[in-house]
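K.L.:
Following is a predicted model, sequence given first.
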Amino acid sequence: MPGLLGFAPWIVYAIIATSDEWRWGAIVGLVTALLLVAKDKIKGRAWDEMVIASSAAVFFAVITAISLAAPHSPLMLYGPALVNLWLAGTAWGSLAIRKPFTLGIAKTTAPQEIHALPAFYKVNAVITAVWAGAFTIAAVALTWVMSVAPHATALVITIKAVTFAAPAAFTAWYPKRVQARFAAQP
């Protein structure tokens, strides 16, 4: 569950940032992200444990600046898609530099002796790729929905919920499957 806490700024933004209140959503998302990062740094957490919260701080700083400078920007309509595009970039980028964003989080709960194992890295690379794929699908789907039916709130919520719940469930299931497979080997 600690890894999911990093998504709090994104969730807060999604709840608050209605078509009329994206500025407040951005501001509250930024404050939430900064509080999470500060709390984690005070606790001595490494940066790789808070990639999503750190990414949120950067994203919401930019979105807050844009929303305050140009409150009626056409970007406002595409806020849900932009969030997922940014998260997809964060996830794919972490894979590109061979530091899957889930790796630092997993190290906080997994036994120290498995951290250096190739299988541990691979499990986290797969999980991060699933998240990256879900974020990418959400970004594309939400861009399409917002361009053809910007008031289809139920569809937007469904896309957001499914593309978050599916990788979250996979994250909980996949390591257990890999552990069971290793335990079954002689």
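P.N.:
Received the coordinates, thanks.

K.L.:
alpha carbons only for contacts and neighbour counts from here, please
P.N.:
OK.

K.L.:
what's the span of stretch 12-30, first residue to last?
P.N.:
For stretch 12-30, the first-to-last residue distance is 10 Å (CA to CA, to the nearest Å).

K.L.:
Not counting its neighbours along the chain, what's nearest I63?
P.N.:
A26 (6.1 Å; CA to CA, 6 or more residues apart in numbering).

K.L.:
where does the one you found land in three-state SS?
P.N.:
With DSSP: H, G, I helix; E, B strand; the rest coil as the basis, A26 sits in helix.

K.L.:
contacting residues around the closest residue to L82 other than its chain neighbours?
P.N.:
Counting by CA to CA, 6+ apart, L82 lies nearest to A139, which is 6.8 Å off, once chain neighbours are set aside. When contacts are counted by CA atoms under 8 Å, 6 or more residues apart in numbering, A139 touches 80-85.

K.L.:
Report how many residues lie close to the residue nearest to I63.
P.N.:
29 (other CA atoms under 10 Å).

K.L.:
Show the contacting residues for it.
P.N.:
13, 17, 60-61, 63-64, 67.

K.L.:
Out of those, who's the most crowded?
P.N.:
Within the contacts of A26, most neighbours by other CA under 10 Å means F60, with 28 neighbours.

K.L.:
I am assuming that one contacts L34, so please confirm or correct that.
P.N.:
No: with contacts defined as CA atoms under 8 Å, F60 does not count as touching L34, sitting 9.6 Å away.

K.L.:
From F164, how far out is the residue nearest to L82?
P.N.:
A139 is 12 Å from F164, by CA to CA.

K.L.:
go on, A17?
P.N.:
Here A17 is placed at a distance of 18 Å from F164 (CA to CA).

K.L.:
what do you get for I66?
P.N.:
Between I66 and F164 the distance is 26 Å, computed by CA to CA.

K.L.:
take the one below as the second:
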Amino acid sequence: MGSPGAGSRMWILLGFVPLIVYGILAGPSVQSRVLALGAATLVTVVAGFGDLKKGRILTWASLVLFGGLLVATVGMAQTGILPWSGVLIYAALAAVSFGSILAGVPFTLQYAREMVHLEHHKNPVFLRVNILMTGVWGGVFVVNTLLDYLALVLPGPVGQAATLITYGFLIAGIVFTLWYPGHIKKKYAKTSPGGQ
């Protein structure tokens, strides 16, 4: 499989910058959550402008999620949803991940197509790799939905631990995304004629 180096797979960091910004800024107060939503929306537009123009699912989902929650809380005074915002965001991202797989366009495929030769785009292995990668992210989001729910209903040490564990799952997803395409490339280089 014509797979890029790890540096070119760093796209995942850009795709998840709004989520990371939200996670860092969102505290227990209404003001901190509104600030976090505003910052995540702004980062989605600024850092993801090129992705928005290309119609990338993940970036558009982030814009709708963060922007929609911001409008609901500031424009419509629906601050009651703020404590649930983390649960809603992770649940929606899980739905987007699995929905993109069901639609036949796993969201990682949109990035991967720009990083491999055109001849590989129709390769069934290429599609399976992206289904798996998107599925892994969907799994990360499902687990983080449950952890965020746990943090919400069990404030204190258990909730704080659950929140910290969500960051661990995000980091694990990023590490997997950086490692797995190279692993597949090496695997198929050993089995294909000429090592290509």
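P.N.:
Perfect, I can see it now. In this text the structure is predicted, and so the values were computed from the model without any measurement.

K.L.:
now for T108 of the second structure: what does it line up with in the first structure?
P.N.:
Alignment note (TM-score structural alignment): T108 of the second structure maps to T102 of the first structure.

K.L.:
give me the number of residues near its match?
P.N.:
Neighbours of T102 of the first structure (other CA under 10 Å): 27.

K.L.:
For the host helix or strand of it, which helices and strands make contact with it?
P.N.:
Assigned by DSSP states H and E, T102 of the first structure belongs to helix 101-107. Other elements packing on helix 101-107 of the first structure under the criterion 3 or more CA pairs under 8 Å, 6 or more residues apart in numbering; DSSP states H and E are helix 2-5, helix 79-96, helix 118-148.

K.L.:
Which of these sits closest to D40 of the first structure?
P.N.:
When these are compared by CA to CA, helix 2-5 sits nearest D40 of the first structure, at 10.7 Å.

K.L.:
Tell me which residues are up against the helix or strand just after that closest one.
P.N.:
Toward the C-terminus, helix 2-5 of the first structure is succeeded by helix 8-16 as the next helix or strand (DSSP H and E). With CA under 8 Å, 6+ apart as the test, helix 8-16 of the first structure has contacts from 22, 24-26, 28-30, 32-33, 53, 56, 80, 83.

K.L.:
Nearest residue to the equivalent of W144 of the first structure over in the second structure in space, please, no chain neighbours.
P.N.:
When the second structure is aligned by TM-score structural alignment, the residue opposite W144 of the first structure is L150. Nearest residue to L150 of the second structure, sequence neighbours excluded (CA to CA, 6+ apart): G159, at 6.1 Å.

K.L.:
again, but for A92 of the second structure
P.N.:
L65 (7.7 Å).

K.L.:
how much space between that neighbour and G38 of the second structure?
P.N.:
L65 of the second structure sits 11 Å away from G38 of the second structure when distances are taken as CA to CA.

K.L.:
for A91 of the second structure, same thing?
P.N.:
Distance of A91 of the second structure to G38 of the second structure, given as CA to CA: 20 Å.

K.L.:
same check, this time on G48 of the second structure
P.N.:
15 Å.

K.L.:
what does G67 of the second structure give?
P.N.:
G67 of the second structure is 7 Å from G38 of the second structure, by CA to CA.

K.L.:
swap in S62 of the second structure?
P.N.:
12 Å.

K.L.:
So which of those two has more stuff around it?
P.N.:
Higher neighbour count among S62 of the second structure and G38: S62, with 25 against 21, using other CA under 10 Å.

K.L.:
corresponding residue for that one in the first structure?
P.N.:
S62 of the second structure maps onto A56 in the first structure, by TM-score structural alignment.

K.L.:
Pull out the buried residues from stretch 98-118 of the first structure.
P.N.:
99-106, 115 (16 or more other CA atoms under 10 Å).

K.L.:
distance from stretch 177-185 of the second structure to the first structure after superposition?
P.N.:
Taken over the aligned residues, the distance from stretch 177-185 of the second structure to the first structure averages 1.7 Å (mean CA distance after the TM-score superposition for the first structure).

K.L.:
What span of the first structure is that stretch aligned with?
P.N.:
Stretch 177-185 of the second structure corresponds to residues 171-179 of the first structure when matched by TM-score structural alignment.

K.L.:
And for that stretch, what's in contact with it?
P.N.:
Residues contacting stretch 171-179 of the first structure (CA under 8 Å, 6+ apart): 123, 127.

K.L.:
Centre of the chain to that stretch, how far?
P.N.:
Averaging C-alpha positions (CA atoms, centre = their mean, to the nearest Å) puts stretch 171-179 of the first structure 19 Å from its chain's average.
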